[in-house]
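Engineer: got a sequence here, can you model it:
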Amino acid sequence: MHELSIATAIIERAGELARADGTDAVAAVTVRVGELSGVVPEALDFAFEVARAGTALADAKLVVESVPAHAWCEPCAEEFAVGMPPFFWCPGCDRPSTALRSGRELEITDIQPE
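Structural biologist: Below is the predicted model of the structure:
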């Protein structure tokens, strides 16, 4: 389960950011997880629960914001949902798209101190 290594990295980075803001105690960490990131939000949540024990984030909550995958169609100048499994074919002009606008995110967006 690669979510455990991701959860560990989130905990380490969130701890660093919290210390840089002058606190050790963190109440919540918010992360954005793209639909095509390869991360299963439920598995990440479970891994976070396991990995946070004994750290400065031992009581922290993980808040996962899911980001849907969207592609851009240059000929139509339209953005469209890619879905899962991903389908990069424009529903407007029936052409393939190579420009992914969102859906691969995996980032910390907020840390709430206690």
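
Engineer: please count neighbours and contacts with C-alpha atoms only from this point.
Structural biologist: Fine.

Engineer: quick check: buried residues in stretch 99-114?
Structural biologist: Neighbour-count burial for stretch 99-114, counted by 16 or more other Cα atoms under 10 Å, picks out 100, 102, 103, 104, 105, 106, 108, 111, 113.

Engineer: and if you look at stretch 17-35?
Structural biologist: Within stretch 17-35, the residues scored as buried using 16+ other Cα under 10 Å are 18, 24, 25, 26, 28, 29, 30, 31, 32, 33, 34, 35.

Engineer: between all of these, which two are separated the most?
Structural biologist: The span of the buried residues of stretch 17-35, defined through Cα to Cα, is set by 24 and 35 at 31.2 Å.

Engineer: one step back: next step: the buried residues of stretch 17-35 restricted to helices.
Structural biologist: With DSSP state H as the criterion, helices contain residue 18 from among the buried residues of stretch 17-35.

Engineer: another sequence for comparison is provided below:
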Amino acid sequence: MSVHELAVTESVIAAISMQLPDSQVAVVHLEIGRLSGVMPDAVRFCFELAGEGTCVEGARLDITEPEGTGSCASCGTSFPARDALAVCPCGSADVTISGGAELTIKAVEVTDDV
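Structural biologist: The predicted model follows:
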């Protein structure tokens, strides 16, 4: 288990707990971009452990992993980026990463029984 992913997972759970203190969460939908540096499998592992005794205990964790995207300032092309130090297919390194680095709580589903 990574300490980084544990801290990220604890932050996600804390944010949900602050917003929904009296709810029982059924599903948490996270978006973890492939360029975020966060390992989704490690977050899944940490979620169950870190969620014990909180409103997310027993909740299902649904993670989507958007691909990285870059845009080139030299030629204007948008392209898939496989890492944060991407080079455009035209050869330029004047690239802005425009997707794939996000870590977002997209939605939280709660149950009716509390």
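
Engineer: now the TM-score, please.
Structural biologist: TM-score for the superposed pair, counting by TM-score structural alignment, normalised by the length of structure 1: 0.86. Supporting figures: 109 aligned residues with a Cα RMSD of 1.5 Å.

Engineer: so who does residue 52 of structure 2 touch?
Structural biologist: Remark: with contacts taken as Cα atoms under 8 Å, 6 or more residues apart in numbering, residue 52 of structure 2 is in contact with residue 58.

Engineer: swap the cut-off to 6 Å and go again
Structural biologist: With contact set as Cα atoms under 6 Å, 6 or more residues apart in numbering, residue 52 of structure 2 has no partners.

Engineer: hang on, the earlier thing: now, which of the buried residues of stretch 99-114 of structure 1 sits nearest residue 79 of structure 1?
Structural biologist: Of all the buried residues of stretch 99-114 of structure 1, the one with the least separation from residue 79 of structure 1 (Cα to Cα) is residue 100, at 9.3 Å.

Engineer: residue 101 of structure 1 is in contact with residue 69, isn't it?
Structural biologist: No - no contact is recorded between residue 101 of structure 1 and residue 69 when judged using Cα atoms under 6 Å, the distance being 7.3 Å.

Engineer: map residue 86 of structure 2 across to structure 1 for me.
Structural biologist: With TM-score structural alignment as the matching criterion, the partner of residue 86 of structure 2 in structure 1 is residue 88.

Engineer: my guess is its match meets residue 95, correct?
Structural biologist: No - contact between residue 88 of structure 1 and residue 95 fails when scored by Cα under 6 Å: they sit 8.6 Å apart.

Engineer: ok, which stretches of structure 2 are helices?
Structural biologist: With DSSP H as the criterion, structure 2 has helices at 3-19, 40-51.

Engineer: distance from the centroid: which residue in structure 1 tops it?
Structural biologist: In structure 1, residue 93 marks the outermost C-alpha relative to the chain mean, sitting 30.6 Å out by Cα atoms, centre = their mean.

Engineer: quickly note the distance from the nearest residue to it once chain neighbours are set aside to residue 100 of structure 1.
Structural biologist: Nearest-residue entry for residue 93 of structure 1: residue 76, 6.7 Å, with adjacent residues in sequence omitted and distances by Cα to Cα, 6 or more residues apart in numbering. Distance of residue 76 of structure 1 to residue 100 of structure 1, given as Cα to Cα, to the nearest Å: 15 Å.

Engineer: and what of residue 112 of structure 1?
Structural biologist: When distances are taken as Cα to Cα, residue 112 of structure 1 and residue 100 of structure 1 turn out to be 31 Å apart.

Engineer: got it, and residue 82 of structure 1?
Structural biologist: 9 Å.

Engineer: also residue 64 of structure 1?
Structural biologist: Residue 64 of structure 1 sits at a distance of 21 Å from residue 100 of structure 1 (criterion: Cα to Cα).
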